[in-house]
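Chemist: all I have is the shape, not the residue letters:
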């Protein structure tokens, strides 16, 4: 048997036994302060990101235990800290801050350091999520939109460099995304190996057969009203 236990702060340490919620852990890990407009307070979306990251680390622990059991110790028991799972993201930001000599700050709505463009954008019909993490993805993204000048500009090859020219780049690619539907760009992304995915509406999300099959959406009964809610443990 492989047993994986997850708690907010783990079984040991000064926070062990403390109660928490998703926003508490994200704030302690320094993740909330990086999201939102440049001026004003940060934004927090109740999308259960801490549970998703903890689930990933729990999966890694379980699979590692399944691959490497021994005759003397056929089973494994793992204790997982949701807080420490989310610190894995913060560690990278700290290293970058030390390397660059400055603290990472919020850079605006739908903008996430150090990759650009990465976010949700409007199309002719629907919205798409776009990620261009590598130089190859950036070049293919420019090709599919016919933006040869951006593709061939050596100053825009890396995401960190593109963040210095956000307004210029968005002015060029956002109108072109609106020329075709979300499904069109999804098909193009598959062909060119660019992470472009349609963003489902709330109605589409609630009707998603795959999410229903694995219990990510569960029924909720409030008096005589019946609806659905998301189960973050199975999403």
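Modeler: Nice, I can see it. Computed from a predicted model, the values in this text were never measured in an experiment.
Chemist: every contact and neighbour count from this point should use C-alpha atoms.
Modeler: Fine.
Chemist: what segments of the protein are helices?
Modeler: For the chain, applying DSSP state H gives helices covering 22-28, 49-67, 82-100, 135-145, 148-151, 159-162, 166-177, 182-192, 202-206, 209-213.
Chemist: what comes up buried for the first one?
Modeler: Of the residues in helix 22-28, those buried by neighbour count under the rule 16 or more other Cα atoms under 10 Å are 22-23, 25-26.
Chemist: center of the protein - which residue?
Modeler: By Cα atoms, centre = their mean, the chain has its centre lying nearest to residue 49, at 7.6 Å.
Chemist: now the buried residues of helix 22-28 as a markdown table including distance to residue 34?
Modeler: Shown next, in a markdown table, are the buried residues of helix 22-28 (distance: Cα to Cα, whole Å):
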| residue | distance to residue 34 |
| --- | --- |
| 22 | 16 |
| 23 | 13 |
| 25 | 14 |
| 26 | 11 |
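Chemist: residue 97: which of these is nearest?
Modeler: Nearest to residue 97 among the buried residues of helix 22-28 is residue 26, at 18.8 Å by Cα to Cα.
Chemist: residue contacts, that closest one?
Modeler: Contacts for residue 26 (Cα atoms under 8 Å, 6 or more residues apart in numbering) come out as 32, 50, 83, 86.
Chemist: ranking these by neighbours, who comes first?
Modeler: Tallying neighbours with other Cα atoms under 10 Å puts residue 83 at the head of those, with 26 neighbours.
Chemist: and here's the other structure:
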């Protein structure tokens, strides 16, 4: 694979005004930025994105903020003022994409909703990410990650039977909303090449949770039964779960349709008698009789180490791996070979380590272009480059409180409060 990290990204030349905050919207904008778009984060004075106040912190800089805002620029404009709003509208004239994740109606109240902006710039892509979308009886309700996870059914199938509901270990309500927002924007940009017209993109985080339920929805409608939590198990394939070892855990997933893998698995576990047991001779029967099978397999896998099972079963082509901690996961040689951990130099925090882009295009791969911006650091340059506004005029706007060129939350005071 040719990986020219100095080549312009596939979205080079695309200008994005990013009004999003916290996670779902910034994650989508991060994807566009990793692909080479010029993403300008438009932050509200005086403190900007609330993610700046979310830990962990290094030298009072939020690493949470850094992780989803890397490579972006930051400007601060008071959109509640007439002059600030007019300034933003002129930026919209030069933009390809506007992104926001406010509660529906907020942008319209400011006079910068999709109808107004598309009338001004017909080629604009206006992307909205919200809890419940721009239509429907719940459109005005606020929502955060755990709300849509709960309402979308995801938490009802997460965790173990007869235990309290569990939230997945990552914010998939926000992350899925961000991923689908990025896909929607890319699709709209592609369609614009054909039609010459922009359009609005309406992403509901709740919709996205329904979309990722995949076979849970199919099972519900096919059987009429409510799917429930299964721990690490698969609902229709066995073995397909985590197994304890003498020093940790392994994850095993026998391939569909390869009967010999079950025979090999049983032989290596020292349980050859299971192969001829009618209760377990097909994946369907193994799933049906899982309660009887699991203790037998657990007793066997506990006798040897994680490394033993991986090195023994992997050569047979059986899908297997260690169940890693985060520290173990990021230090794997495969992750290093794929360059999935990268560092950037931040002017205050110093060297910042973060996940890299997984978008490995052969000529124009995704990559991290720099650190997450400090509040308002690019206001002067963006107004100059996009609108040809002289630094002296930007200084006047700053003196009037229309824009800010520096500032942000006082993290030291925030942490000591």
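Modeler: Alright, I've got the coordinates. Please read all numbers here as calculations on a predicted model, not as lab measurements.
Chemist: which of the contacts of residue 26 of structure 1 show up in structure 2 as well?
Modeler: For the contacts of residue 26 of structure 1, the aligned pairs still in contact in structure 2 (both residues aligned by TM-score structural alignment, their matches' Cα atoms under 8 Å) are 32, 50, 83, 86.
Chemist: which of those sits closest to residue 135 of structure 1?
Modeler: Minimum distance to residue 135 of structure 1 across these is 26.7 Å, recorded for residue 86 (Cα to Cα).
Chemist: give the aligned equivalent of that closest one in structure 2.
Modeler: Aligned by TM-score structural alignment, residue 86 of structure 1 pairs with residue 209 of structure 2.
Chemist: gap between that match and residue 220 of structure 2?
Modeler: Counting by Cα to Cα, to the nearest Å, the gap from residue 209 of structure 2 to residue 220 of structure 2 is 15 Å.
Chemist: ditto for residue 227 of structure 2
Modeler: Relative to residue 220 of structure 2, residue 227 of structure 2 is positioned 7 Å away (Cα to Cα).
Chemist: who has more neighbours out of those two?
Modeler: Between residue 227 of structure 2 and residue 220, counting by other Cα under 10 Å, residue 227 is the more crowded of the two (17 against 12).
Chemist: my guess is the more buried one contacts residue 216. True?
Modeler: Yes: if you go by Cα atoms under 8 Å, residue 227 of structure 2 and residue 216 touch, sitting 6.3 Å apart.
Chemist: what's the farthest-apart pair in the contacts of residue 26 of structure 1?
Modeler: Within the contacts of residue 26 of structure 1, 32 and 83 form the most distant pair, 13.5 Å apart (Cα to Cα).
Chemist: count the residues that sit near residue 41 of structure 1.
Modeler: By the criterion of other Cα under 10 Å, residue 41 of structure 1 has 12 neighbours.
Chemist: tell me which residue of structure 2 lines up with it.
Modeler: In structure 2, residue 41 of structure 1 lines up with residue 164, judged by TM-score structural alignment.
Chemist: ok, now residue 10 of structure 1?
Modeler: So, by TM-score structural alignment, residue 10 of structure 1 is matched to residue 133.
Chemist: re the thing from before, need the helices of structure 1 in CSV (columns: distance to residue 120 of structure 1).
Modeler: Shown next, in CSV, are the helices of structure 1 (distance: least, Cα to Cα, whole Å):
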stretch, distance to residue 120 of structure 1
helix 22-28, 22
helix 49-67, 17
helix 82-100, 21
helix 135-145, 14
helix 148-151, 20
helix 159-162, 16
helix 166-177, 11
helix 182-192, 11
helix 202-206, 15
helix 209-213, 21
